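Trainee: Let's see this in three dimensions:
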Amino acid sequence: MGIVISSLSKNYGNQKALDSISFSIKSGEVVGLLGPNGAGKSTLMKSVTGAIIPDGGEIKVNEFSVLNQPIQTKKLIGFLPENNPLYYEMYIREYLKFVGNIRNEKKERIEEVIKKVGLTPESHKKIGQLSKGYKQRVGLAQAILSNPEILILDEPTNGLDPNQILEIREVIREIGKEKTVILSTHIMQEVEALCSRVILLNKGKIVSDSPIEEFKGQYKNLEEAFHTLTS
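Mentor: Next up, the predicted model:
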């Protein structure tokens, strides 16, 4: 159970975004997905969600095929993309009700999620009136609304101030106690605080896949490991 990826490949013209990569993630793991810009991280995450169709290989989510059983796999996954697309003219509850209707969620679940991600003080506002930190909370709320078994977060604290980063990090930490999480970020402290394992991509290939303690044992810190392995 979890995610199993076998020989996954994706090309954009002559560029290899993913070059026959393989790995698995067990249920309940919190995995940091690292790499320079253009390493293939977003392509990988979008392939797992079914938003991108790979050119070759296979992805299984809890033994369902992403390619051949997309409805079953999408039901298991919550996704917060990097640009966090939201409807700014909608009120928070209105937007979450819209998402909840798509996923057949009860109204009670919407209130539960608003409280869980710390949206209660702002829940009367339109999304466009929110600070960046609260917009990220709305993105997290929609990602966990259906209580997915697997949560994929692409740069969840991008553009936030230090206080907002700590707040969102705490929300993710709580969620990570119950879910399988793939977290992509350029903030190494975030990986150290939240992840038990690191997968490092460079030029579409996995250059390292280790428990975070092994990284700490081999290098002074994650920044040094990142620089050494991707230079």
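Trainee: alpha carbons only for contacts and neighbour counts from here, please
Mentor: Will do.
Trainee: does residue 223 really touch residue 188, like I thought?
Mentor: Yes - with contact defined as Cα atoms under 8 Å, residue 223 counts as touching residue 188 (6.6 Å).
Trainee: What helix or strand is residue 60 located in?
Mentor: strand 56-61 (DSSP states H and E).
Trainee: Tell me how many other residues surround the nearest residue to residue 20 once chain neighbours are set aside.
Mentor: Nearest residue to residue 20, sequence neighbours excluded (Cα to Cα, 6 or more residues apart in numbering): residue 7, at 4.1 Å. By the criterion of other Cα atoms under 10 Å, residue 7 has 14 neighbours.
Trainee: Mind listing what's buried along the helix or strand harbouring residue 7?
Mentor: Using DSSP H and E, residue 7 sits within strand 2-12. For strand 2-12, the neighbour count (16 or more other Cα atoms under 10 Å) marks 2, 3, 4, 5, 8, 9, 10 as buried.
Trainee: show me the contacts for the residue nearest to residue 20.
Mentor: Residue 7 makes contact with 19, 20, 21, 22, 56, 57, 58, according to Cα atoms under 8 Å, 6 or more residues apart in numbering.
Trainee: Which ChimeraX command selects the buried ones in those?
Mentor: Filtering the contacts of residue 7 down to the buried ones (16+ other Cα under 10 Å) takes a single ChimeraX command:
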select :19,20,21,22,58
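Trainee: this one as well, want them side by side:
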Amino acid sequence: MAALIEIERLTKRFGAFTAVDDVSFTVARGEVVGFLGPNGAGKSTTMKMLSGFVTPTAGTARICGKDVVDDPVAAKRSLGYLPEGAPTYPEMTVTGFLDFVARIRGYRGIERKERVEDAIDLTQLEGVRLQPIETLSKGFKRRVGLAQALLHDPPVLVLDEPTDGLDPNQKHEVRQLIRRMAPEKAILISTHILEEVEAVCTRAIIIAGGKVLADDKPSALTPTDKTLEEVFRELTVPAQPEAA
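Mentor: Sure thing, here's the model as predicted:
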């Protein structure tokens, strides 16, 4: 199956610091890949390079075959991106913001209205659609960010902590939505919630120090005598030196 996300030897340096170090992986249609790692592991930087917000120092990233540096507009047409923090225009209402996103995406007339309504329905924002975004809770703001990522029904989704700030019921609803969309999309999810990986992901990539340490099905990463959390800790927590 052809990969919709292709990352080859991706590297990002900030001065002497290497945030992402020679990372390679692919994500095919129908895969939901959990991107795991401790704080500072390089997850968000990798996603920012894939989405075109940060330029790689070396390596390549492609979305649906389009290079994010050489052909950024074509790549972004196929991408729905939920960044860390999901920045929006806080003074806009939910509907006003999504309508703005739809216009930026090139939708007009009835199709624009339908795209906005579908995004509101998918993310269950009907009850707050006329509220200014700045008045919303953190969980609702996160759902507005998710709505803008889904609005144009892209084949590729890159979601940075999609359930951050959501209550347990909202987390369950978003995970169900991801499962429903999964067969038709390639989805990359950055998360620190290991339960989320086991609930929705078909693969798990563990990264630390900017390097990929593991890439396999969650079940393959967890022998019968260990949990995913134990495997994660063994891979990402530096070993303590033995006492002399």
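Trainee: that older thread, okay, the buried residues of strand 2-12 of structure 1 in CSV with distance to residue 111 of structure 1 next?
Mentor: Below are those laid out as CSV (distance: Cα to Cα, whole Å):
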residue, distance to residue 111 of structure 1
2, 28
3, 30
4, 33
5, 35
8, 39
9, 40
10, 39
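Trainee: The equivalent of residue 52 of structure 2 over in structure 1: neighbouring residues, count only.
Mentor: In structure 1, the residue matched to residue 52 of structure 2 (TM-score structural alignment) is residue 50. When neighbours are counted by other Cα under 10 Å, residue 50 of structure 1 registers 20.
Trainee: any idea how far the spatially most central residue of structure 2 is from residue 106 of structure 2?
Mentor: With distances taken as Cα atoms, centre = their mean, residue 159 lies nearest the centre of structure 2, 1.7 Å away. According to Cα to Cα, to the nearest Å, residue 159 of structure 2 stands 22 Å off from residue 106 of structure 2.
Trainee: next one: residue 133 of structure 2
Mentor: Relative to residue 106 of structure 2, residue 133 of structure 2 is positioned 23 Å away (Cα to Cα).
Trainee: between the buried residues of strand 2-12 of structure 1, which is nearest residue 146 of structure 1?
Mentor: Ranking these by separation from residue 146 of structure 1, with Cα to Cα as the measure, puts residue 2 on top at 17.2 Å.
Trainee: Go ahead and name everything in contact with the helix or strand that contains residue 48 of structure 1.
Mentor: Using DSSP H and E, residue 48 of structure 1 falls within helix 41-49. For helix 41-49 of structure 1, the surrounding residues in contact (Cα under 8 Å, 6+ apart) are 10, 17-18, 33-35, 52-54, 59, 66, 73-74, 77, 79, 152, 154, 184, 201.
Trainee: Leaving out chain neighbours, which residue sits closest to the counterpart of residue 135 of structure 1 in structure 2?
Mentor: In structure 2, residue 135 of structure 1 lines up with residue 141, judged by TM-score structural alignment. In space, and not counting its chain neighbours, residue 141 of structure 2 is closest to residue 133: 6.6 Å by Cα to Cα, 6+ apart.
Trainee: ok but residue 227 of structure 1 is inside a helix, no?
Mentor: Yes - under DSSP: H, G, I helix; E, B strand; the rest coil, residue 227 of structure 1 sits within a helix.
Trainee: what residue of structure 2 takes the place of it?
Mentor: With TM-score structural alignment as the criterion, residue 227 of structure 1 matches residue 233.
Trainee: and if you look at residue 178 of structure 1?
Mentor: So, by TM-score structural alignment, residue 178 of structure 1 is matched to residue 184.
Trainee: Is that match in contact with residue 155, as I believe?
Mentor: Yes - between residue 184 of structure 2 and residue 155 a contact is recorded at 6.9 Å, counting by Cα under 8 Å.
Trainee: Relative to residue 115 of structure 1, which of the buried residues of strand 2-12 of structure 1 is nearest.
Mentor: residue 2 (27.5 Å).
Trainee: For the closest one, list the residues it contacts.
Mentor: Residue 2 of structure 1 neighbours (Cα under 8 Å, 6+ apart): 24, 25, 26, 27, 61, 62, 63, 150, 180.
Trainee: again, only this time at 6 Å
Mentor: Contacts for residue 2 of structure 1 were tallied using Cα atoms under 6 Å, 6 or more residues apart in numbering; they are 25, 26, 27, 61, 62.
Trainee: quick one: contacts for the third one?
Mentor: The reference is to residue 27 of structure 1. Counting by Cα under 6 Å, 6+ apart, residue 27 of structure 1 touches 1, 2, 180.
Trainee: What remains of the residues you listed once you look at structure 2?
Mentor: Retained in structure 2 by both residues aligned by TM-score structural alignment, their matches' Cα atoms under 6 Å are the following of these: residue 180.
Trainee: which non-adjacent residue is nearest the aligned residue in structure 2 for residue 8 of structure 1?
Mentor: The equivalent of residue 8 of structure 1 in structure 2 is residue 10 (alignment by TM-score structural alignment). In space, and not counting its chain neighbours, residue 10 of structure 2 is closest to residue 59: 4.1 Å by Cα to Cα, 6+ apart.
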